[in-house]
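>>> sequence-free structure coming up:
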């Protein structure tokens, strides 16, 4: 491989990593998306952090107190007792209460996140090497979603299109998934070849797409917008080139999109 090609390869890898991290805006905490599930996960995450912080303050406080007040220069006198039943009960009960205090809200959140009942619409997601297939059973709509042409062209060695010139490099698709806001949407996620994983960080969850098995998840998006994700399971040599783009629109815009899609495909079938 020539020096020019090596330089090009290094630049492509570097920009790919930059594109993957840019979506998070280098934030230190997990994102809070426009969904109930993402807020539940964020709230429990912060609750657990404060619990851990409290434990750390107590443990390190006792440790530093012991270091300072029982140092050699103070000539400490060792305690004469060998056991203390009350103390042992206390340091056994307290961790149990902490674990219960963490387990109860975690279980409630998990049960809520996994509850796909009362969904208002269903979308089937199938992973392929290296693209996604979306199907709206109620609407009779289905299509493939692949890496957009500009990103695919820019990622090639020797391409005349520089990756930094492409908007949302490696995070854009030719056919985004269009969904309405303020509707509980059930996703049925599977794969046709190898294991993939459908992951949109703003939704607060990811699900494995496994051949021969269907995983279910749900989301209710509260704000219009474009939400990007990626396959989160190493699925082959082009694993990094199967992004996810979800376009959340109002109910009227969604109905207009459905009507336009059906009209366009009906026209194309007549031409064929």
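Received the coordinates, thanks. Computed from a prediction, not measured in an experiment: that's the story for all the values here.

>>> CA atoms for contacts and neighbours, from now on please.
Fine.

>>> gap between residue 22 and residue 90?
Look at residue 22 and residue 90: by CA to CA, to the nearest Å, they are 47 Å apart.

>>> With adjacent residues omitted, what lies nearest to residue 170?
Closest residue to residue 170 apart from its sequence neighbours, by CA to CA, 6 or more residues apart in numbering: residue 151 at 5.5 Å.

>>> what number of residues lie near the one you found?
Per other CA atoms under 10 Å, the neighbour tally for residue 151 reads 23.

>>> same thing with the one 10 residues further on?
Other residues near residue 161 number 15, with proximity taken as other CA under 10 Å.

>>> Also residue 222?
By other CA under 10 Å, the residues close to residue 222 number 17.

>>> how close does it sit to residue 254?
14 Å.

>>> Neighbour count for residue 22 and residue 90, which is higher?
Neighbours per residue (other CA under 10 Å) separate residue 22 from residue 90, with residue 22 holding more: 13 against 10.

>>> For residue 203, see how far away that one is.
Distance from residue 22 to residue 203, by CA to CA: 17 Å.

>>> let's bring in a second model and compare:
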């Protein structure tokens, strides 16, 4: 029920913004009131769980508000000049003990299911190692010929296209990944604690010096996705974005071949991939 409602909500948003490019879905929007649209099954399940808890909390809030209004009107000094001397009510005590237990059980079942889905990594097709530094990211592709590069945020004077290079989000070397494959991500840091957070994928994992944390995701649509460091890590914490380019399997193979010998040539291929993917029919995840 709640997953269907969440899909309907996403469909309404998608229909209302059908003239917006696919890339616009990959970043936070001004005056946005909801999470960024999901592009993985895990992220969609997070949205569904959020919708479930929202309705539970909303119903409880309205119920408590109704009780407060009733008590104020029914038991004020004018309407009830002789106060009741009732000290307890067994039925009420039983209800307000059992009801919270039932509500917590309703929340706990999908919560544990979601935790299992996030923490248990299925058979991964590839592994990416992410190393956080003050204040940039290093990406390694150990299974694609030991490709490795650093990723820095573009400064204002380095941005050539304000639309395709959003301020404080675009980087000089994005992380390029294929769609439709289970990707294991291993995260660590060299200095202080950082956090690799990519909301459209439902991933937020701490980068801790001396420790290797793991997570996973499976991207559903080609496009550009933006995230950020989500752990206060010092002076330039706000200038440590994450940019992921999701491409098709064939495009990823071309990119890795070029990146093995010339990273600049591989970056030049991304513009070509953007044009190819823009001409192909696309769908918005979380519909």
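Sure thing, it's come through. As the structure is a computational prediction, the values presented were derived from the model and not from experiment.

>>> Just tell me what residue 71 of the second structure corresponds to in the first structure.
In the first structure, residue 71 of the second structure lines up with residue 66, judged by TM-score structural alignment.

>>> where does its match land in three-state SS?
helix (DSSP: H, G, I helix; E, B strand; the rest coil).

>>> Residue 232 of the second structure -> the first structure?
Under TM-score structural alignment, residue 232 of the second structure pairs with residue 234 in the first structure.

>>> residue contacts, the closest residue to that match other than its chain neighbours?
Excluding the flanking residues, the one nearest residue 234 of the first structure by CA to CA, 6+ apart is residue 196, at 7.0 Å. Residues in contact with residue 196 of the first structure (CA atoms under 8 Å, 6 or more residues apart in numbering) are 127, 128, 208, 209, 210, 231, 232, 233, 234, 235.

>>> what do we get in the second structure for the fourth one?
It stands for residue 209 of the first structure. In the second structure, residue 209 of the first structure lines up with residue 207, judged by TM-score structural alignment.

>>> and its match, how many residues sit next to it?
So residue 207 of the second structure, with other CA under 10 Å, has 27 neighbours.

>>> how near is it to residue 129 of the second structure?
Taking CA to CA as the measure, residue 207 of the second structure falls 11 Å from residue 129 of the second structure.

>>> Quick check: neighbours shared by those two?
With CA under 8 Å, 6+ apart, residue 207 of the second structure and residue 129 have common neighbours residue 187.

>>> Among the contacts of residue 196 of the first structure, name the ones in strands.
Using DSSP state E, 127, 128, 208, 209, 231 are the members of the contacts of residue 196 of the first structure that sit in strands.

>>> For the stretch 1-150 of the first structure, which segments are assigned as strands?
All strands of the stretch 1-150 of the first structure, identified by DSSP state E, counting those that start in this stretch, fall at 121-128, 131-136, 141-145.

>>> do the same with the stretch 151-272 of the first structure
Using DSSP E, counting those that start in this stretch, the strands of the stretch 151-272 of the first structure run over residues 177-180, 185-191, 196-200, 205-209, 215-219, 225-231, 243-249.

>>> Would you check the span in the second structure matched by the third one?
When you say that, I think you mean strand 196-200 of the first structure. With TM-score structural alignment applied, strand 196-200 of the first structure matches the range 194-198 in the second structure.

>>> ok, average deviation of the matching stretch from the first structure?
Overlaying the first structure shows stretch 194-198 of the second structure at a mean distance of 1.3 Å from the equivalent residues (mean CA distance after the TM-score superposition for the first structure).

>>> Give me the distance from that stretch to the chain's centre.
Centroid separation for stretch 194-198 of the second structure versus its chain: 10 Å, with CA atoms, centre = their mean, to the nearest Å.

>>> Contact partners for the residue most central in space within the first structure?
Nearest residue to the geometric centre of the first structure (CA atoms, centre = their mean): residue 201, 3.2 Å. Residues in contact with residue 201 of the first structure (CA under 8 Å, 6+ apart) are 31, 33, 228, 229.

>>> Kindly recompute the last result at 10 Å.
23, 24, 30, 31, 32, 33, 38, 227, 228, 229, 230 (CA atoms under 10 Å, 6 or more residues apart in numbering).
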